[in-house]
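J.: Here you go, sequence then predicted model.
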Amino acid sequence: MSDPTVYRHRDFILFASSRFLSTVAMMVQSVAIGWQIYEIERTPLALGLVGLCQFLPMFLFTLPAGEMTDRFDQRRVLSLALLLQGLCAAIFLTLSITGIKTAVAYYAVLVLFGVGRGFASPAGQSLTPFLVPPERLPRAIALNSSVFTTAVIAGPAMGGFLYAFGPEVTYSLCLAFFVAASAITAIIGGRRRAKEVNTEMSRFERVVEGIRFVKNRPVILGAISLDLFAVLLGGATALLPLFARDILHTGPWGLGLLRSAPAVGAALVALALTGRPIERNIGVKMFAAVAVFGVATIVFGLSSNFYLSMGALFVLGASDMISVFVRQSLVSFATPDEMRGRVGAVNMLFIGASNELGEFESGITAALFGSIPAVIIGGLGTLGVVAIWMKLFPPLRDVDRLKDIEFKQA
């Protein structure tokens, strides 16, 4: 039995609460930013730049942040990163109060926000295994994902509702939630990582060690790279302000509902996984889920009906949650404590690339071919990635049980 003084239920609850608040704040903020920038610029490329501005600093800082997470206390790194995101919300609030209508100012703050996310992501991802015993880790991952997706449901809907009262109200809530999440994170306890053993390696060598660890494990590399390219090609969320306004003819409230639809599907799947995690044929089920993600993306691109679009996004989110669960479980089970920050950084770099760089890719493709063809091409590309990855990474396709991962990677 695990020592209850080491794995305290209180600490996981605090961590989940902090993640819920910070995710709601980020989702609320994304609705406001997307709507404001599209009102200013009225081009799909402008929406794509929202993702690029966040991806570039994440690309530069995530790997060093992973090394820092392994060197220092993850709780302190995460708390400071959330505080930086709160500062960005305060700047957005100031821009709105002063009535500044230039997109460049908002892009500049998004770059700073990307820095905060670059440090928060590996610190947050590496923390869960220190708060629960190993035998409860799959359910903790599913519960953590459920909390996250619930926040992703509430956030966009809340953002669309609050934006009707003005961006100032919206950003004020974001500021309060980020600061509260930072304060909660600072008091989390739980198991502490053992003191660093290898003190001879430079920070650069330690970062490279994390990259090499992932590279030498085809199951992990295949899982996170599948997510990278599938979501990079199939991400339609960046264009939702355009679809909401110009194709589905709705307002900020409709945009909020569209942004929430994938999270509703994801939340229901995460809730099911909390009670009954996937135990057999994990690899095949992951590939099948990503294929469904691609089909749902195509349906969304072809739809001009608000409710059909909502349904397609619902299925998209549900299928994506299965992929998220498998990927996080693989990484958690196959990574030693002393490398969780660095491996988590590599994982989050791939995720950041798929989400934020995917938004930029969607904006560029929409500018070149049109919004509807861009989404359809992306969905077809996702299906192509599934077929290619099944051939490139047979160890991932053949994974049966999570408990076999360490043996397969030995």
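T.: Received the coordinates, thanks.

J.: going forward, measure contacts between C-alpha atoms and count neighbours the same way
T.: Will do.

J.: Can you get me a residue count around residue 361?
T.: Here the number of neighbours of residue 361 (other CA atoms under 10 Å) works out to 26.

J.: Which residue is the nearest non-sequential neighbour of residue 21?
T.: Leaving aside its sequence neighbours, residue 21 sits nearest to residue 177 (CA to CA, 6 or more residues apart in numbering; 5.4 Å).

J.: Where does residue 140 fall, secondary structure wise?
T.: helix 137-163 (DSSP states H and E).

J.: and that helix, how far from the chain's centre?
T.: Offset of helix 137-163 from its chain centre (CA atoms, centre = their mean, to the nearest Å): 11 Å.

J.: my guess is residue 69 meets residue 125, correct?
T.: No. Counting by CA atoms under 8 Å, residue 69 stays clear of residue 125, with 10.3 Å between them.

J.: Who has more neighbours out of these two?
T.: Taking neighbours as other CA under 10 Å, residue 69 and residue 125 compare with residue 69 leading, 29 against 22.

J.: Just the endpoints, please. Distance across stretch 126-143?
T.: Distance across stretch 126-143, first residue to last, is 15 Å (CA to CA, to the nearest Å).

J.: In contact with the residue most central in space within the chain, which residues are there?
T.: What sits nearest the mean C-alpha location of the chain, by CA atoms, centre = their mean, is residue 351, with 6.2 Å. By CA atoms under 8 Å, 6 or more residues apart in numbering, the contact set of residue 351 is 224, 227-228.

J.: putting a second one here so we can go through both:
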Amino acid sequence: MPKNDPYAALRYREFNIFLLLRFALVFAWTMQFVVIEWEVYSITKDPLSLGIIGLMEVIPAVSMALFAGHVVDQKEKKSLLIKCIIGFSVVSLGLFLITWPRLIGGLTTNTILYIVYFLVFMGGIVRAFLGPTIFSLFSLLIPKKVYPNAATWSSSVWQVGAVLGPAFGGFAIHWIGVHWAMCFIFALSLLALICLFQIPKKPVLNPNIGEPVMKSLKGGLKFVYSNKVILGALSLDMIAVLFGGAVALLPIFAQDILNVGSEGFGILRAAPAVGAAIIMFTSAYFPLNKNAGMKLLAAIFGFGLCIIVFGLSTWFWLSVFALFMSGVTDGISMIIRQTILQLKTPDAMRGRVASVNSMFVGSSNELGAFESGLTAKLMGTVTAVVFGGCMTLVTVVATGAILPKFRKLDLEEDLKEFSE
């Protein structure tokens, strides 16, 4: 195999199936979130309602994350993932039904909202188990020597799906309406389930099967806290995503600030996807392992600048460009962070480390949506976005100053250990 083979991980059939499965899930999940955001804001015209959607998902996702990590480390991964996808399908079906005009004609607006919030809450429970399960299954599909390349493809697929999903959601609202957009999401969940059945069951690589829950949870937290590289990467990305959650307010920008409607909303959502797609291909040919610490700091700093520009822009195409560059920088950050986690985490700890990751980063997207909705309510939409971008810049500078070892992080040495 060539030394810098950009397609190293793609030469493993099960990993290719995994990528399709992950793309379908991420695409469906993020599309669902933005379609519901649009529907709820159209009903209420209240920025805080957007924040409540994020809060309803983040509460169960965070509160159950550590327990979910323990379960994932103790159980077979494919069977767990099947249950997670079925749970997501049930939530999607529920949202499809609650957006059906013929079915909800006699329901009040508040009743519809409460049902939507409840279904989003149930989705948060599913998500608590989904992230750690996927992270753990990933490591069982390819040898360690191709982890960095696999992390590049997996992170890029996640990034592209995470932005293409909302972008397509915006266009789907305009083309087929909210109700049939939810039907498409349900179909994607079934596609993911079909893909999963093509992957055989994998062994459980945990010598501590049957370990008490509290001992297991303490072990996971202790490992993350003692590993400053992992802790620094998670903390940095969490704060950046938390305060840089401007995309949660895109319905407001599209409808009330830029006045571009649902079509413009789709373009705004699509812009980061283009940036992420570029990173997907270029990073496979030009790995980000060398000087990874500085590259991660620079990427998140650039992300903060993009958020500030977007918040201040009143020109549609400048807003699109700012979001495009946010996709580029966020994609770089995602790839480096996932490589760090895969290389630095022992097999027996993957579920628990991934659960901490979901608490730090995954759920901060929804918490960021709540923060953005709340600050937009209190200080205005534009001010809230600019404030978030500024806080991201402050976080990067502070992290670089407090953790000098993180600045010097280089993943080339870890890669050499697995290649020998």
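T.: On my side now, so go ahead. Source: prediction; values computed, not measured.

J.: about what we covered before: between residue 69 and residue 125 of structure 1, which contacts overlap?
T.: By CA under 8 Å, 6+ apart, the residues touching both residue 69 of structure 1 and residue 125 are residue 341.

J.: sorry, back to before: still contacting in structure 2, which of the contacts of residue 351 of structure 1?
T.: Retained in structure 2 by both residues aligned by TM-score structural alignment, their matches' CA atoms under 8 Å are the following of those: 224, 227-228.

J.: Neighbour-wise, give me the winner out of those.
T.: Neighbour count (other CA under 10 Å) singles out residue 224 as the most crowded of these, with 27 neighbours.

J.: Relative to residue 232 of structure 1, how far out is it?
T.: Residue 224 of structure 1 sits 12 Å away from residue 232 of structure 1, going by CA to CA.

J.: quick one: common contacting residues for those two?
T.: Common contacts of residue 224 of structure 1 and residue 232 (CA under 8 Å, 6+ apart): none found.

J.: ok so, going back, name the nearest of the kept ones among the contacts of residue 351 of structure 1 relative to residue 317 of structure 1.
T.: Proximity of those to residue 317 of structure 1 (CA to CA) peaks at residue 227, which lies at 13.2 Å.

J.: Tell me the counterpart of the closest one in structure 2.
T.: Taking TM-score structural alignment, the alignment pairs residue 227 of structure 1 with residue 237 from structure 2.

J.: same deal with residue 119 of structure 1?
T.: That one, residue 119 of structure 1, aligns with residue 129 by TM-score structural alignment.

J.: neighbours of its match, just the number please.
T.: Residue 129 of structure 2 has 28 neighbours, counted by other CA under 10 Å.

J.: Check the one 10 residues further on too.
T.: Burial of residue 139 of structure 2 is recorded as 18 neighbouring residues (other CA under 10 Å).

J.: where's it relative to residue 23 of structure 2, distance?
T.: To residue 23 of structure 2, residue 139 of structure 2 is 17 Å away according to CA to CA.

J.: Check whether the residue sitting furthest away from the middle of structure 1 sits in a helix, strand or coil.
T.: Of all residues in structure 1, residue 200 has its C-alpha farthest from the mean position, at 33.6 Å, by CA atoms, centre = their mean. The local conformation at residue 200 of structure 1, judged by DSSP: H, G, I helix; E, B strand; the rest coil, is coil.

J.: what about residue 199 of structure 2, is that helix, strand or coil?
T.: Per three-state DSSP, residue 199 of structure 2 ends up coil.

J.: can you map out the helices along the stretch 301-420 of structure 2?
T.: Counting by DSSP state H, counting those that start in this stretch, the stretch 301-420 of structure 2 has helices at residues 316-344, 350-357, 364-379, 381-402, 404-407, 412-419.

J.: Could you identify which of these is most buried?
T.: Comparing these by mean neighbour count (mean count of other CA atoms under 10 Å), helix 350-357 comes out on top with a mean of 29.

J.: ok, back up a step: quick check: the aligned residue for the residue nearest to residue 21 of structure 1 in structure 2?
T.: Using TM-score structural alignment, residue 177 of structure 1 lines up with residue 188 in structure 2.

J.: what about its match, which helix or strand?
T.: Per DSSP H and E: residue 188 of structure 2 is located in helix 177-196.

J.: Following that helix in sequence, what is the next regular element?
T.: helix 213-226.

J.: Quick one: list the elements packing against that next one.
T.: When contacts are defined as 3 or more CA pairs under 8 Å, 6 or more residues apart in numbering; DSSP states H and E, helix 213-226 of structure 2 sits against helix 65-74, helix 228-243, helix 350-357.

J.: could you list every residue that touches the match of residue 119 of structure 1?
T.: With contact taken as CA under 8 Å, 6+ apart, residue 129 of structure 2 is in contact with 65, 68-69, 72, 84, 355.

J.: Just flag the most distant two among these.
T.: Across those, the longest distance by CA to CA is 14.6 Å; it joins 84 and 355.

J.: follow-up on the earlier one: and the gap between the aligned partner of the residue nearest to the centre of structure 1 in structure 2 and residue 242 of structure 2?
T.: Counting by TM-score structural alignment, residue 351 of structure 1 lines up with residue 361 in structure 2. Per CA to CA, residue 361 of structure 2 is found 8 Å from residue 242 of structure 2.

J.: How about residue 42 of structure 2?
T.: Counting by CA to CA - residue 42 of structure 2 and residue 242 of structure 2 are separated by 24 Å.

J.: Then residue 300 of structure 2?
T.: 12 Å.

J.: what range in structure 1 does the top helix by length along structure 2 sit on?
T.: Longest helix in structure 2 by number of residues (criterion: DSSP state H): helix 13-44. Under TM-score structural alignment, the alignment places helix 13-44 of structure 2 onto residues 10-41 of structure 1.

J.: neighbours of the equivalent of residue 136 of structure 1 over in structure 2, just the number please.
T.: For residue 136 of structure 1, the aligned position in structure 2 is residue 146, judged by TM-score structural alignment. Residues within reach of residue 146 of structure 2, counting by other CA under 10 Å, total 19.

J.: again, but for residue 185 of structure 2
T.: For residue 185 of structure 2, the neighbour count with other CA under 10 Å is 28.

J.: ok, now how distant is it from residue 371 of structure 2?
T.: Distance, residue 185 of structure 2 to residue 371 of structure 2, using CA to CA: 26 Å.
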